[in-house]
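Engineer: Sequence first, predicted coordinates after that:
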Amino acid sequence: MGKSKTFNLIIISLFILILILLSVKQGGMREERDSSDDYTLNDTAPEKEEIGSYGVTSDSEIATEVGMKVIDQGGNAVDAAIAVSYVLGVAEPYGSGIGGGGTMLIHPEKGSGESPVIYDYRETAPDSETVPDSGVGVPGFVKGMDEVHKDFGSVEMEQLIEPSINFASNGITVSETLHNRLSDAQYRMPELDHMYPDGDPIEAGEVLEQQQLADTLRGIQEGGPDAFYSGDLSDDMNDEESKLDQEDLESYEVETSEPMEGEFGDYDVLAPPPPSGGIMLLQTLAMAEELNIEETNDKPVDYAMTMGMINRVSYKDRLKHVGDPEFTDVPVKEMMSDEHIEKLSSGIEGSELTEEYQSDLDSDADLEDHENTTHFVVVDKDGMMVSVTNTLSNFFGSGDYVEGFFLNNQLKNFSNNDDSPNRPEPGKRPFSYTTPVILSKNGNPVIGIGASGGRRITPIVAQQLVRMIKFNEPIQASVEEPRTFLELNEDTLQVENDYVFLDDPEKLGIDVQYSDRTSYFGSVQGLVIDYENNNIHGASDPRRQGSWESE
């Protein structure tokens, strides 16, 4: 890239930063989070093809701001999603980044002639070697962003990467979440003076500069995916993980597919197909319908145990059937058939525990309890909605650090069972709980939602949709409701401290463990298009200091 072009990009990015600061000071110009906290879904079926409003929700205030600015300045939802993805890799280096991958669900605006599509740029096992002990897979993030940009982008890629370079170079204010993640992971992290000044995790409120990452991002900005997948950077990745060679990196391919479809309430539900977690979510919602989950409203024990048992049943069914469809025949239609859902639901009785549905955790990721990923949603002025989950698998992935970024350990999501459809094989994608979701009516996207949280992602998203759609709870308030999770391999109900039972669950033989570990219960991000009033309403999870904005 020539010096003049680089200079122009710097000027553009500085302009973006100035606008961000002005928008923070002039917050009254935008709809604040609490102005829509009491919003509940209405039954109006959208018919309009254009809304005029737009919004972004993410785990990071600066990522949300950048996404809004991209749309402010004429970009579409995919442009904003690319910029947000890159900035999240800077603001949340523990949750996602160029050393990992992700899943993006795009629902084009009605009237565009385009159909909803899934981009799977998750990590794969090396073609040329067995799965490394580190769990590092071939990163798909950079090629994923490049592919969606080729198909949907309207703003130059260089401009979309520029904000992430600026924040890496000039610094970000460390959040409490980032400080805590650095503290919890210190025992397995390399020596990184900028993240551990004087040997201690950088404190919340301090400024974290990531110069190596800025240089690497600038190389991608100037050279495109080739700068990442070949040359010096690929050699550096191979030096860090010997089983990840240049041939594996250069041969990586992004996969596109149609989303799976289901129904919940009056909505069509779109979710990613195997090997992502969409099938578990759709089964969970179908079983919740079958069991009339709305009858558990105001019955906290029955609600927690019913949703927990549903998740157990779906998990066990997934172990039997789900792997990468390129390597195994996944009976999706059978798994989603009315007969199968009825059969799966038949053994679930309110708050009763059924031991036959317990399952051993079958992957290292589950055994290590990767509380992973980051999720965000974007809606643009034309009504295009993008729901995205990006990940490194475990927080900070493998902990292997290459030129400013962390390599994933996504391959630890492969089964340890040699007979599993999810067993490791060269070139294969492991199962993942990542589940970016969009709910629509009349062909128009209405709700975009998803979560972080490892093996708790699908039950967390399901709980959120039950509260919003079946219990008619306000959107932001429902995100803030205390969560529960019934362990898969033992009869323990994990409960956030503020969860209130009306009956004593221990009298029913339920072992309850209260927890204040906010990261354990994930982080939900969601946007809702209110077609009746031409507004965007949102929800952002305070468990990771998330933020949402609309205009």
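Structural biologist: That came through fine. Numbering: from 1, shown residues only.

Engineer: CA atoms for contacts and neighbours, from now on please.
Structural biologist: Will do.

Engineer: center of the protein - which residue?
Structural biologist: For the chain, the residue sitting closest to the mean C-alpha position, by C-alpha atoms, centre = their mean, is T389 at 2.5 Å.

Engineer: close enough to count as contact, that one and N372?
Structural biologist: No. Counting by C-alpha atoms under 8 Å, T389 sits too far from N372 to count as a contact (10.2 Å).

Engineer: residues bridging contact with those two, i.e. touching both?
Structural biologist: Here T389 and N372 share the contacting residues S452, scored by C-alpha atoms under 8 Å, 6 or more residues apart in numbering.

Engineer: what secondary structure does the residue nearest to the centre of the chain sit in?
Structural biologist: Following DSSP: H, G, I helix; E, B strand; the rest coil, T389 is assigned to strand.

Engineer: Can you name the residues that contact the nearest residue to it once chain neighbours are set aside?
Structural biologist: Leaving aside its sequence neighbours, T389 sits nearest to H375 (C-alpha to C-alpha, 6 or more residues apart in numbering; 4.4 Å). By C-alpha under 8 Å, 6+ apart, the contact list for H375 reads 58-59, 387-390, 436, 450-452, 523-525.

Engineer: Please, which helix or strand holds I438?
Structural biologist: strand 437-441 (DSSP states H and E).

Engineer: Does anything pack onto that strand? Which helices or strands?
Structural biologist: Packing partners of strand 437-441 (3 or more C-alpha pairs under 8 Å, 6 or more residues apart in numbering; DSSP states H and E): strand 101-107, strand 267-271, strand 385-391, strand 444-452.

Engineer: out of these, which comes closest to V207?
Structural biologist: Ranking the helices and strands packed on strand 437-441 by proximity to V207 (C-alpha to C-alpha) places strand 385-391 first, at 23.7 Å.

Engineer: who's in contact with the closest one?
Structural biologist: 77-78, 81, 85, 95-97, 100-109, 372-379, 408, 434-438, 445, 448-452.

Engineer: For the helix or strand harbouring M145, which helices and strands make contact with it?
Structural biologist: Secondary structure assignment for M145, by DSSP H and E: helix 141-152. Applying 3+ C-alpha pairs under 8 Å, 6+ apart, we find helix 141-152 packed against helix 77-91, strand 101-107, strand 117-120.

Engineer: also this one, for the comparison:
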Amino acid sequence: MKNIVRSFFLFIFVLTIQVQPTAAQTGSSKSYKNAVVVTADERASQVGRNILQQGGNAVDATVAVQFALAVTLPRAGNIGGGGFMMLHMQDGTNRALDFREKAPLKASENMYLRNGKYVPKLSRQGVLAVGVPGVVDGMVKALERYGRLPLETVMQPAIKLAREGYKLSWSQANDLNNSADAFKRYQGSQRYFLKSDGNRWQEGDLFIQKDLAQTLNRIANRGRDGFYSGRTADLIVGEMQKHGGLISYEDLEKYNSVWRDPITASYAGYSLNIMPPPSSGSIAIHQILDMLRPYDLKKLEFNSADYVHLVTETMRRAFADRAYFLGDPDFIDIPQKKLMSKNYNKKRMQNFQPTSATSSNEIGHGDIPSFKESTETTHFSIVDKNGNAVSVTTTLNGNYGSKVAVNGAGFFLNNEMDDFTAEPGEPNMFGLIQGKANAVKPEKRMLSSMSPTIVTKNGKVRMVLGAAGGPMIITATLHNFLNMAVFGMDPQQANSAPRFHHQWKPDKLFYEEFGISPDTRQKLQKMGHTITPTDGIGRAHTIFIDEDGRKFGSPDPRGDGTAEGY
């Protein structure tokens, strides 16, 4: 099935790229006059569109979509995790909302060490892996400041989906079946996500979540207090106490999402407004674009050996800096201005060789095992008829997070604690090296690769970008921007185009199978790159707005997403 999907989107790309269109020629993407919603799930996209048609704005639709995904995409959509939101309002306001999870008050820097040795499974599965969830606080806070409709109204579609159920797709049934052994370890997970008759889930099975419907109803009626106190809080803390977890009533009560100022990068006449730290994507993308600025990318040609080599070398350097310098800005001093200065990034490329790869050992240190991407994160993009735009990336971290579902409440808890530095020099589940700047501390937010981005030109929104896929989020978002801004692709072409990825450690250039020609691969190997094929790099859900105001929505063909609008 994966080979079929890869072949399909690469066929689409090869078919469409031959015409070399301008960015305004967007015939292969769905276009809408008024508004568009692009998400990883058809029902969630429809929910967002319906809210917009009922008079809601992009923020109203965002909150409705987030809660709908908590029902229809339990592996990634959630109320037990966290994420980031980038907003551009019609008056020109750009804001970033950080609803990333926090470490519990009882968390400690050495909590994943046993007899002085790092035990990876402790930060990846079970209750010790869980950070304090931020989604509900973030959604309520965004709606209160920028929404138009009541919380009860925007949550009704999600409550209905949970109460009445929906039919599983083939991929959803397969995902649930593949995680069955992990679900059996926890009473709630087994109760909600395994079939009661012991059989495997099948495509078309009706999936009903009555306890989750009640949980959502409490939030709709009581807002933030419907999750962080009362019955739901009792159930979360009870789950922690049962299995030896750390999250307490005090943790839930003290959680707060934070409004931050976005980081702005400029390139090719566009302004990119990107989620700031603890997102690492903003500084990384800013650095990469600065390092690329002296080069004529179009002249190098899309995915030529020289192009892949150059962009890979900038990725290598940006990810090395990510490992050493970045973390929660509320806890550490990030040398942000220096990292984003043109002089600094010019110096970072002084040892770049156009004909040979730079060893990552010359830039950093570490002995890292092979990288494997996870597809747990989900991203969605929304633009309404008035020009308000929202870009949201949200996550449980691993597939179904910690695999612990809150018994009585019906939702999974995240395993975001693995995004901290469990032990300096040791890779997390995505193969990323973490530095002391990202060490575990109580109430600290863990570093993230989520990079929701809104791109403007002359003050008007032109692109809404973002992706799912662990550290590959950064590179997928970067690729999509360059594909449209430099190579003139429409959003569907940009999404379908083959991608590549380098994250400093492991010292490997990952590329989508069939995405780079054999002769290009040979040239890259001669340059000194260790190239490794991998499944789809990121899943991006993109919006492009042309000069006439037409809104084009493009889901990533690597997944099951859809665009809906009117």
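Structural biologist: The structure has been received and is ready for your questions. All values reported here derive from a predicted model rather than from experimental measurement.

Engineer: Could you quantify their similarity as a TM-score?
Structural biologist: TM-score for the superposed pair, counting by TM-score structural alignment, normalised by the length of structure 1: 0.85. Supporting figures: 501 aligned residues with a C-alpha RMSD of 2.6 Å.

Engineer: now for G327 of structure 2: what does it line up with in structure 1?
Structural biologist: When structure 1 is aligned by TM-score structural alignment, G327 of structure 2 is paired with G323.

Engineer: sec struct for that match, please.
Structural biologist: The local conformation at G323 of structure 1, judged by three-state DSSP, is coil.

Engineer: out of everything not next to it in sequence, what's closest to it?
Structural biologist: N422 is the one closest to G323 of structure 1 (C-alpha to C-alpha, 6+ apart), at 4.4 Å.

Engineer: Would you confirm that that neighbour contacts V322?
Structural biologist: Yes. Applying C-alpha under 8 Å, one finds N422 of structure 1 in contact with V322, separated by 6.5 Å.

Engineer: Spell out which residues are contacts of both of the two.
Structural biologist: Shared contacts of N422 of structure 1 and V322, counting by C-alpha under 8 Å, 6+ apart, come down to F431.

Engineer: Can you tell me what F420 of structure 2 aligns to in structure 1?
Structural biologist: By TM-score structural alignment, F420 of structure 2 lines up with F414 in structure 1.

Engineer: so who does its match touch?
Structural biologist: For F414 of structure 1, the contacting residues are S363, D364, N422, R423, P424, P430, F431, by C-alpha under 8 Å, 6+ apart.

Engineer: In helices, which of the residues you listed appear?
Structural biologist: D364 (DSSP state H).

Engineer: so which of the contacts of F414 of structure 1 persist in structure 2?
Structural biologist: Using both residues aligned by TM-score structural alignment, their matches' C-alpha atoms under 8 Å, structure 2 keeps these contacts from the contacts of F414 of structure 1: N422, R423, P424, P430, F431.

Engineer: Tell me the counterpart of the last one in structure 2.
Structural biologist: Looking back up the chat, that one is F431 of structure 1. F431 of structure 1 maps onto L447 in structure 2, by TM-score structural alignment.

Engineer: What segments of the stretch 401-550 of structure 1 are helices?
Structural biologist: With helices called from DSSP state H, counting those that start in this stretch, the stretch 401-550 of structure 1 shows them at 457-465, 475-480.

Engineer: Highest mean neighbour count across those, which stretch is it?
Structural biologist: helix 457-465 (a mean of 25; mean count of other C-alpha atoms under 10 Å).

Engineer: Just confirm the match of G327 of structure 2 contacts G277, I think it does.
Structural biologist: No. Contact criterion C-alpha under 8 Å: G323 of structure 1 and G277 do not qualify, at 10.6 Å.

Engineer: so what's in contact with the two at the same time?
Structural biologist: F431.

Engineer: If you count surrounding residues, which of the two has more?
Structural biologist: Neighbour count, other C-alpha atoms under 10 Å: between G323 of structure 1 and G277, G323 has more, with 27 against 22.

Engineer: what's the distance between that one and V332 of structure 1?
Structural biologist: Using C-alpha to C-alpha, to the nearest Å, G323 of structure 1 is found at 11 Å from V332 of structure 1.

Engineer: cool, and S351 of structure 1?
Structural biologist: Per C-alpha to C-alpha, S351 of structure 1 is found 29 Å from V332 of structure 1.

Engineer: Who has more neighbours out of these two?
Structural biologist: Comparing S351 of structure 1 with V332 by other C-alpha under 10 Å, the one with more neighbours is S351, at 21 against 14.

Engineer: what range in structure 1 does stretch 136-156 of structure 2 sit on?
Structural biologist: Going by TM-score structural alignment, stretch 136-156 of structure 2 sits over residues 142-162 in structure 1.

Engineer: Quick one: residues in contact with the matching stretch.
Structural biologist: By C-alpha under 8 Å, 6+ apart, stretch 142-162 of structure 1 touches 9-10, 12-13, 70, 75-76, 78-80, 82-83, 86, 98, 101, 119-121, 217-218, 221-222, 224-225, 228, 253-254.

Engineer: Repeat the analysis, applying 6 Å as the threshold.
Structural biologist: G75, D79, A83, Y121, Q221, P225, V254 (C-alpha atoms under 6 Å, 6 or more residues apart in numbering).

Engineer: The residue nearest to G323 of structure 1 pairs with which position in structure 2?
Structural biologist: Using TM-score structural alignment, N422 of structure 1 pairs with N438 in structure 2.

Engineer: ok, Y566 of structure 2 - contacts?
Structural biologist: So Y566 of structure 2 contacts Y32, N34, A35 (C-alpha under 6 Å, 6+ apart).

Engineer: Show me the helices in the stretch 1-150 of structure 1, by range?
Structural biologist: Assigned by DSSP H, counting those that start in this stretch, the stretch 1-150 of structure 1 shows helices spanning 3-25, 61-72, 77-91, 141-152.
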